[in-house]
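1. this one's sequence-less:
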């Protein structure tokens, strides 16, 4: 039987490389199959099927999607193991061949088992050797030991790489066809984590700032991008500056993995898990409803957090390719349960903008990337809603997000508008007035209790707009603790005409309130507010 030395020295790794390529190709095909099944099969069915039979059929079809997604993930993990093991063994082979070539150039002899022998003239010591000859012999013997150690090290490195690869692959149990296993996605995600640990892989080193992250991503080749997105969805999905379609894929995978983990029997007893499971199920249901939507209405899940009241960042239309991008920051009492209503609002904003300029494309984003304060009950005081802390906590995440949109956008610079409603405008103000600002072309506030500043020109944006219904009760809060408030005569900015009622009517169909927001998003002039005392004189 050939020795490990001979096997490593002569090994041809082309078949191993081809195997890794085949597994990577399988992972890619599963990604495409999952996306096709979600958008062309279950997506339209979610929108059109109702009743018990429909629910049972969809449950079966989504189970197929889960298994396809697992194959995608685990095939990529296998690719990573094969490629990493091959590269480590190829390096060991390179080291081995270099040692052998150097030794043979010095006339040392190496047998098929990797044992090093002295050159022939030094094989047997002569009784009449001079001191100089004896000294040279000792040097040769020392060099022999160095060569032997280097050869043994190279062989050991190869064996270690092979053993670690074998143990890493053993972490994947391959039970995706077992219908009794109800926690497949969660188990698979944990298995892949174990695989990476076995390989000593720490994951991608992503720059902290959005611009740096965007440049890092663009510097990767296509294989590296697919690998990171598949194996590290938690890292890729939450990084501002990366492409929106990539983040969407990663976050949907992360959502499924988290949800399956929370559905485990042993997860029910953990405090907070019921709430997390509810939040993820709510988010998934809202996304599922719109999976078969037209291109401009397709949703991109750009971030989510199931903890507490829940957080979600969802784009309607791809913000990386749109001419106009609008980010809507909601206000008080917004939770994951608000997702459906908030998506309806950004849908109306998108329609309003595209109505104003049909020749352009618009992406609107629902940004609940902060912990919105709860509305106070009549019998309870709520200091959070009257303080700027929640807004200040959300300021940097909002800045990172808008700068990330700039970094990931393709082609000409988009017309970027950031809108805040109610306490959401307070968060927008805190984000825009500090640090590098939001890099927005327009800032819009509706129903604002204050934006943490005394003047519009402190928001680092030339175009600041606001609207407030005449009967919006939020007016009493302006100037108290969240800033002077946009309606103050010295605040500045441009007030646009509103014709809706109350604090939450700014998105009413066929309203001037909505149309004016659409004009701003589309880069068109607004209908400016005229005080009642001057309206008869127009």
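-> Now that the structure is in, tell me what you want to look at. Source: prediction; values computed, not measured.
2. contacts and neighbour counts: CA atoms only from here.
-> OK.
3. Run the chain-centre distance for stretch 341-357.
-> 25 Å (C-alpha atoms, centre = their mean, to the nearest Å).
4. so residue 439 sits in a strand?
-> No: counting by DSSP: H, G, I helix; E, B strand; the rest coil, residue 439 is located in no strand; its state is coil.
5. Could you tell me how far it is located from residue 461?
-> As judged by C-alpha to C-alpha, to the nearest Å, residue 439 and residue 461 stand 7 Å apart.
6. cool, residue 279 as well?
-> In terms of C-alpha to C-alpha, residue 279 sits 35 Å off from residue 461.
7. Check residue 298 too.
-> Residue 298 sits 30 Å away from residue 461, going by C-alpha to C-alpha.
8. all helices for the stretch 51-200 of the chain, in order.
-> Counting by DSSP state H, counting those that start in this stretch, the stretch 51-200 of the chain has these helices, from start to end: 52-105, 131-170, 184-199.
9. Could you dump the ones you listed into JSON lines and include distance to residue 329 and mean neighbour count?
-> Formatted as JSON lines, these follow (distance: least, C-alpha to C-alpha, whole Å; neighbours: other C-alpha atoms under 10 Å):
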{"stretch": "helix 52-105", "distance to residue 329": "32", "mean neighbour count": "19"}
{"stretch": "helix 131-170", "distance to residue 329": "44", "mean neighbour count": "17"}
{"stretch": "helix 184-199", "distance to residue 329": "32", "mean neighbour count": "20"}
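10. To residue 465, which of the ones you listed lies closest?
-> Shortest distance between residue 465 and these, using C-alpha to C-alpha, is found for helix 52-105: 44.4 Å.
11. any idea which residue sits dead centre in this protein?
-> Geometric centre of the chain, nearest residue: residue 237, 1.0 Å, by C-alpha atoms, centre = their mean.
12. My read is that it contacts residue 302, right?
-> Yes: checked against C-alpha atoms under 8 Å, the pair residue 237 and residue 302 is within contact range at 6.5 Å.
13. Below is structure B, check it against A:
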């Protein structure tokens, strides 16, 4: 059984970190096994006879054994992640019960025993009745606290056992030839803090393509968010970001539990500081503390819910008939994400869809559906024109979008998204295989304002065409203010299109409010394109 002091000292995040490291080590092993079997398969293609058959049988046996071991270690990692998630809740429960008892004047021992204070009224009869009531309340607290400590202790023991077993397994793997491979000197320097990966998309792509699987896994263990690097091939971004999505879900859940544990009464809607009637500074400070706590909790809950929506939408087991393959090209601890339909590295036509006001991770499902509709429409157009080619459409939630109409009147959100969008377009070019694709960036509502910010003011987007849909303005009054890589400024107008529904009020903001908007309605200055 855990003690109260031990539980108070817990840091469940450490368990999540251990799970992340364990999963990465297991992937090192898995990749090494796959590489070994690729070598064996290649050799067997040119080797026949009884000896070859025996080697093939041995390779199959090793493959089966490796699969079992990999599955077992992943199961341990999953158990540790689950324990990490539940430890935060168990910790909050123990602390809430203990603190509640103390607030009632009870004495709480470290092992969970609760003693009532002495009742003294001067009347023997009243003292007996009062003491009985106090003792009953103490027993009630103790009856809840000791089982909570037992549960917390069991969870702690389970996590320790899982980590110990995983460590033994990994130590065994380390002793087996070929499983643990040394990293390159360049990667070793990065891991030691004496070097850095290249920052430019093209430079990073060249660097990444030169690495061995062990190098890549080592960098991913060092930087779990490495899948967000622009210039990394889409398949690798998806691989590492799917791993990181699980880590982010666990760490956010733990952070939310820890926050609830600091104020379990607030988490249960109790003892909320009043926002009216008091002029005492202490009361006002308590209310401010509560509002800050409430804001932080709301942000964490929204992010956690968003991660859940994202995980569901990219789960191949939940894909609907006709859905394209999904690549998770980005996900971070701020609740931003990037999802591509089909592989942009191999597609002939690559589109990036930038959503507008009100978009956050919890709404990404609807925009993925819009991207899917655009992809199908593009493919049908190619088929009707008898043009060979494939299409990829990316839903780009790579910036913090305004969440209200007043916020949408500010330039800061567009300015904040301009750099990441520019770098993402550079990355699409850098990682693309073969003949350069035809790249289009589509902005809906405030998303068009982000595109405008990225393609102006000294910036330039590496794209062939821009589409603005229902735009509140793109930061300028004339198309000549936009810049696209490799396109003569005099000809940019032939690569930029805009459309707006007749009853859409957003594009009219510039016409009605002038300087309060993000510029003129681009649909009045550009060729009108219908999406039917």
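-> Perfect, I can see it now. Note that this is a predicted model, so its numbers are computed, not measured.
14. overall similarity of the pair, as a TM-score.
-> Here the TM-score for the pair of chains, by TM-score structural alignment, normalised by the length of the second structure, is 0.54; 322 aligned residues with a C-alpha RMSD of 3.7 Å.
15. Tell me who's in contact with the counterpart of the residue nearest to the centre of the first structure in the second structure.
-> In the second structure, the residue matched to residue 237 of the first structure (TM-score structural alignment) is residue 227. Contacts of residue 227 of the second structure were listed using C-alpha atoms under 8 Å, 6 or more residues apart in numbering, and they are 220, 236-241, 329-330.
16. Of those, grab the buried ones for ChimeraX.
-> Buried subset of the contacts of residue 227 of the second structure, written as a ChimeraX selection, criterion 16 or more other C-alpha atoms under 10 Å:
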select :220,236,237,238,240,241,329,330
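17. where exactly do the helices run in the stretch 1-150 of the second structure?
-> Using DSSP H, counting those that start in this stretch, the helices of the stretch 1-150 of the second structure run over residues 4-9, 13-44, 50-103, 124-174.
18. counterpart of stretch 47-60 of the first structure in the second structure, which residues?
-> Under TM-score structural alignment, there's no match for stretch 47-60 of the first structure.
19. What are the contacting residues of that stretch?
-> 42, 45-46, 289-290, 292.
20. Pipe these into a markdown table and attach neighbour count per row.
-> Formatted as a markdown table, the contacts of stretch 47-60 of the first structure follow (neighbours: other C-alpha atoms under 10 Å):
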| residue | neighbour count |
| --- | --- |
| 42 | 23 |
| 45 | 20 |
| 46 | 19 |
| 289 | 17 |
| 290 | 17 |
| 292 | 21 |
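21. hang on, the earlier thing: look up how far residue 87 of the first structure lies from the residue nearest to the centre of the first structure.
-> In this view, residue 237 of the first structure and residue 87 of the first structure are 28 Å apart by C-alpha to C-alpha.
22. What of residue 522 of the first structure?
-> With distances taken as C-alpha to C-alpha, residue 522 of the first structure is found 52 Å from residue 87 of the first structure.
23. same check, this time on residue 413 of the first structure
-> Using C-alpha to C-alpha, residue 413 of the first structure is found at 41 Å from residue 87 of the first structure.
24. before we move on, what about residue 96 of the first structure?
-> For residue 96 of the first structure, the distance to residue 87 of the first structure (C-alpha to C-alpha) stands at 14 Å.
25. still on that earlier bit, quick check: neighbours shared by residue 237 and residue 302 of the first structure?
-> Residues touching both residue 237 of the first structure and residue 302 by C-alpha under 8 Å, 6+ apart: 247-248, 251.
26. Tell me the one of the residues you listed nearest residue 397 of the first structure?
-> Distance to residue 397 of the first structure, by C-alpha to C-alpha, is smallest for residue 247 among these, at 16.1 Å.
27. corresponding residue for the closest one in the second structure?
-> Structural alignment (TM-score structural alignment) places residue 247 of the first structure against residue 237 in the second structure.
28. Residue 318 of the first structure too?
-> So residue 318 of the first structure corresponds to residue 343, using TM-score structural alignment.
29. all strands in the first structure, in order from the N-terminus.
-> Using DSSP state E, the strands of the first structure run over residues 109-110, 116-117, 299-305, 311-316, 324-329, 362-368, 415-421, 442-446, 463-467, 494-495.
30. Where in the second structure does the third one fall?
-> It refers to strand 299-305 of the first structure. The aligned range for strand 299-305 of the first structure in the second structure is 326-332, by TM-score structural alignment.
31. outside of the matching stretch, which residues touch it?
-> Contacts for stretch 326-332 of the second structure (C-alpha under 8 Å, 6+ apart): 225, 227-228, 234-235, 237-239, 241-242, 244-245, 248, 314, 316, 336-343, 398.
32. now it: how far from the chain's centre is it?
-> What separates the centre of stretch 326-332 of the second structure from the centre of its chain is 8 Å, taken as C-alpha atoms, centre = their mean.
33. want to try JSON lines for the strands of the first structure, with distance to residue 27 of the first structure as columns?
-> Shown next, in JSON lines, are the strands of the first structure (distance: least, C-alpha to C-alpha, whole Å):
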{"stretch": "strand 109-110", "distance to residue 27 of the first structure": "44"}
{"stretch": "strand 116-117", "distance to residue 27 of the first structure": "45"}
{"stretch": "strand 299-305", "distance to residue 27 of the first structure": "21"}
{"stretch": "strand 311-316", "distance to residue 27 of the first structure": "26"}
{"stretch": "strand 324-329", "distance to residue 27 of the first structure": "33"}
{"stretch": "strand 362-368", "distance to residue 27 of the first structure": "30"}
{"stretch": "strand 415-421", "distance to residue 27 of the first structure": "36"}
{"stretch": "strand 442-446", "distance to residue 27 of the first structure": "42"}
{"stretch": "strand 463-467", "distance to residue 27 of the first structure": "47"}
{"stretch": "strand 494-495", "distance to residue 27 of the first structure": "52"}
